[in-house]
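Coordinates only, no sequence provided:
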């Protein structure tokens, strides 16, 4: 089997990516939130132009799957009419912004988000996978999420931290965007484009200026779990898979006013109290939320084997409630969880290689495992 093809960019609305079931069209809702009307319309578009399947990504975006190429222009026009995409494809491609899940209208997270939107065109042309985190809510929820430039709360207040650095640079709301422009320019000027991501660039020995690392961020908060929240209900989507018809029914039945997207395959229904929802996780400790798995074969042309049936079966055998020890990947790219896990199973030529305490591209501890013989996570 040949090595997986690493695109180096993420699909977008203007620039979809071809997968095994058609085009994947990614929608980046502004501030990671849709009104109920927008969410219902998006579900309708997924059924009209796609396969009826949506993905909730690790960066709190939504992807419409199974779109035919000839339908893409009409889908793009419909998304534009809903106010869900940027007019400029270059801005849309780089609008990878993670929001603190408890942001409120007019607060610092909201204000920095809007300032960042106006700053994006001033940044150098960064690699498509690079992103930004506004982790300045009441707790530090986003430290484990994928982002390269991180606005956080440190010992001195607001800081800008390069991903992979132990400390950050103290800033104010007034100086935050100028500091971001300076850090992005430093990344490019010191050869960061070759590395592709900030943490990888720092690992190669590129040294940040000393005064950019003086303030450590506050400790990470405990993982968020599905269940009641102060402004609604948090629900989980196993493997990030959302059935458009089921989501539409959930929104209508619950009376939710907004759908707020979160990391870790979670979403918040604002203004709703939900205790049961078929196809979704409504409470903590559900085995379905303990594992990562990409769509696998036949949905991805780089995968040679199904992933999610095995991941679901093994997740049920895990004896842990709050961590995600398992990752089942269709290939060595590891799209669903591109980092280390306690147990990673990597598809190769119709079987699986086993990696312990590593990432999908690391050397395996065992190779060529038949999925029918893998029955208990604790035995691996």
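All right, it came through fine. Small disclaimer: the values here were computed from a predicted structure and weren't measured.

going forward, measure contacts between C-alpha atoms and count neighbours the same way
Noted.

mind listing the helices for this structure?
Taking DSSP state H, the helices of the chain run over residues 36-49, 72-81, 89-94, 108-119, 176-189, 192-195, 198-203, 244-254, 308-315.

Could I get the buried residue list for the first one?
Neighbour-count burial for helix 36-49, with 16 or more other Cα atoms under 10 Å as criterion, is recorded at 36-47, 49.

Could you do the fifth one as well?
The neighbour-count check on helix 176-189 (16+ other Cα under 10 Å) flags 176-177, 179-181, 183-185, 187-188 as buried.

Presented hereafter is structure B, for comparison with structure A:
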């Protein structure tokens, strides 16, 4: 228990190691390569309906969470996921396989090759021991799109198209090849484990002054803005707060395999025209896409206030340029980084933080839900 009154787990839930929340177990499924085949997506929907509360979340690391699972139903759920090829051999391997993949890849390209090789390497027994939230990003397209996603070790391309290895927090990377990229990434993870001290993320080690050798190539500055729309790889659609019902997931799966993203958007492979689907956002200007909200009370036992219903109420009041983070407590699980506007639930109402995180010092405190629209 922290001095703020909430419990800091220090790790993310998995499928084999779920986390208890206010509405039951949260079972996080980490799709291999960030992709769910149609049958897998439809199967997850069926399992979530049978063993959960019928709702699923897309996490900020591109994973899918089955909510409201009773402890007595967990074993049957895992067996169903295992049959579909969605379960790692052990909880330890599952925890290490924390990989975010750009959704804009094509079969047989560098991204797919690197992701497969990294997945295999992280399953080996001689991997360095890493903190529970430590992760990797494979972003090997011509232009990086994952630079704002949560990752500690990155594979991306420089301006000349060369592959570089990046320690999060550095402005330069180490040149690598398709053959050396994954061994070098594992070596960088080992370097982190030697220098980390009490740190749990790469950026903190870099900020403290340690730097790995050979990182000499300037990174590209990413300019990608994620939004719904049609791409050469398929249709990108949004979900309010990253949440959907099992019916929505099953319907999306009818139109193509699904690639999950860290932006709480889903890419439906090869889709060119999608019909209207309940709870699916296709309008890139929809203000709900600019609100980040955790599950809140009562589904999270540590949340001090309701969040998502409030987000829907406040959405029409957001200016076109504004982004709003609503957090049920000062942990800020849904968005651990700074946001232009953050509302944090307190025992006496909501606190407003400008250009900060959920736990930062607020500019105004004790606001009632009815007052909030006047402050954003």
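Looks like it arrived, so ask away. Keep in mind the model is a prediction, meaning the values are calculated, not measured.

Export the helices of structure 1 to CSV and append columns for distance to residue 155 of structure 1.
Shown next, in CSV, are those (distance: least, Cα to Cα, whole Å):
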stretch, distance to residue 155 of structure 1
helix 36-49, 38
helix 72-81, 42
helix 89-94, 30
helix 108-119, 17
helix 176-189, 16
helix 192-195, 28
helix 198-203, 22
helix 244-254, 40
helix 308-315, 38
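
In structure 2, what residue corresponds to residue 117 of structure 1?
The alignment partner of residue 117 of structure 1 in structure 2, by TM-score structural alignment, is residue 119.

most centrally placed residue in structure 1?
In structure 1, the C-alpha nearest the mean C-alpha coordinate belongs to residue 58, at 1.6 Å (Cα atoms, centre = their mean).

Now the alignment partner in structure 2 of it: closest residue in space that isn't a chain neighbour?
Structural alignment (TM-score structural alignment) places residue 58 of structure 1 against residue 60 in structure 2. Using Cα to Cα, 6 or more residues apart in numbering and skipping the chain neighbours, the partner closest in space to residue 60 of structure 2 is residue 262 (4.4 Å).

you'd agree that neighbour is up against residue 103?
No: the pair residue 262 of structure 2 / residue 103 is not scored as a contact, 9.6 Å apart, by Cα atoms under 8 Å.

Have a look at the two and say which one is more surrounded.
The neighbour count for residue 262 of structure 2 versus residue 103, taken as other Cα atoms under 10 Å, is higher for residue 103 (28 against 23).

which residue in structure 1 lines up with that one?
Alignment note (TM-score structural alignment): residue 103 of structure 2 maps to residue 101 of structure 1.

what about residue 149 of structure 1, neighbour count?
For residue 149 of structure 1, using other Cα under 10 Å, the count is 23.

how about it, what does it touch?
131-133, 160-163, 180, 198 (Cα atoms under 8 Å, 6 or more residues apart in numbering).

Now distance to residue 285 of structure 1 too, for these, in a markdown table please.
Listed next are the contacts of residue 149 of structure 1 as a markdown table, based on distance: Cα to Cα, whole Å:
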| residue | distance to residue 285 of structure 1 |
| --- | --- |
| 131 | 30 |
| 132 | 29 |
| 133 | 27 |
| 160 | 34 |
| 161 | 32 |
| 162 | 33 |
| 163 | 29 |
| 180 | 38 |
| 198 | 33 |
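
List just the nearest of these to residue 1 of structure 1.
The nearest member of the contacts of residue 149 of structure 1 to residue 1 of structure 1, counting by Cα to Cα, is residue 198 at 30.4 Å.

Just to check, that closest one is in contact with residue 164?
Yes: assessed by Cα under 8 Å, residue 198 of structure 1 is found in contact with residue 164 at 7.0 Å.

The two: which has the busier surroundings?
Ranked by neighbour count (other Cα under 10 Å), residue 198 of structure 1 and residue 164 place residue 198 first, with 22 against 16.

State the distance from the more buried one to residue 5 of structure 1.
21 Å (Cα to Cα, to the nearest Å).

filter the contacts of residue 149 of structure 1 to the buried ones?
Neighbour counting over these (16+ other Cα under 10 Å) leaves 131-133, 160-163, 180, 198 as the buried ones.

Could you identify the residue of structure 1 that aligns with the residue nearest to residue 60 of structure 2?
By TM-score structural alignment, residue 262 of structure 2 lines up with residue 263 in structure 1.

Ok, residue 88 of structure 2 next?
Correspondence of residue 88 of structure 2 to structure 1, assessed by TM-score structural alignment: residue 86.

One more: residue 365 of structure 2?
Per TM-score structural alignment, residue 365 of structure 2 is aligned with residue 367.

Likewise for residue 165 of structure 2?
So, by TM-score structural alignment, residue 165 of structure 2 is matched to residue 160.
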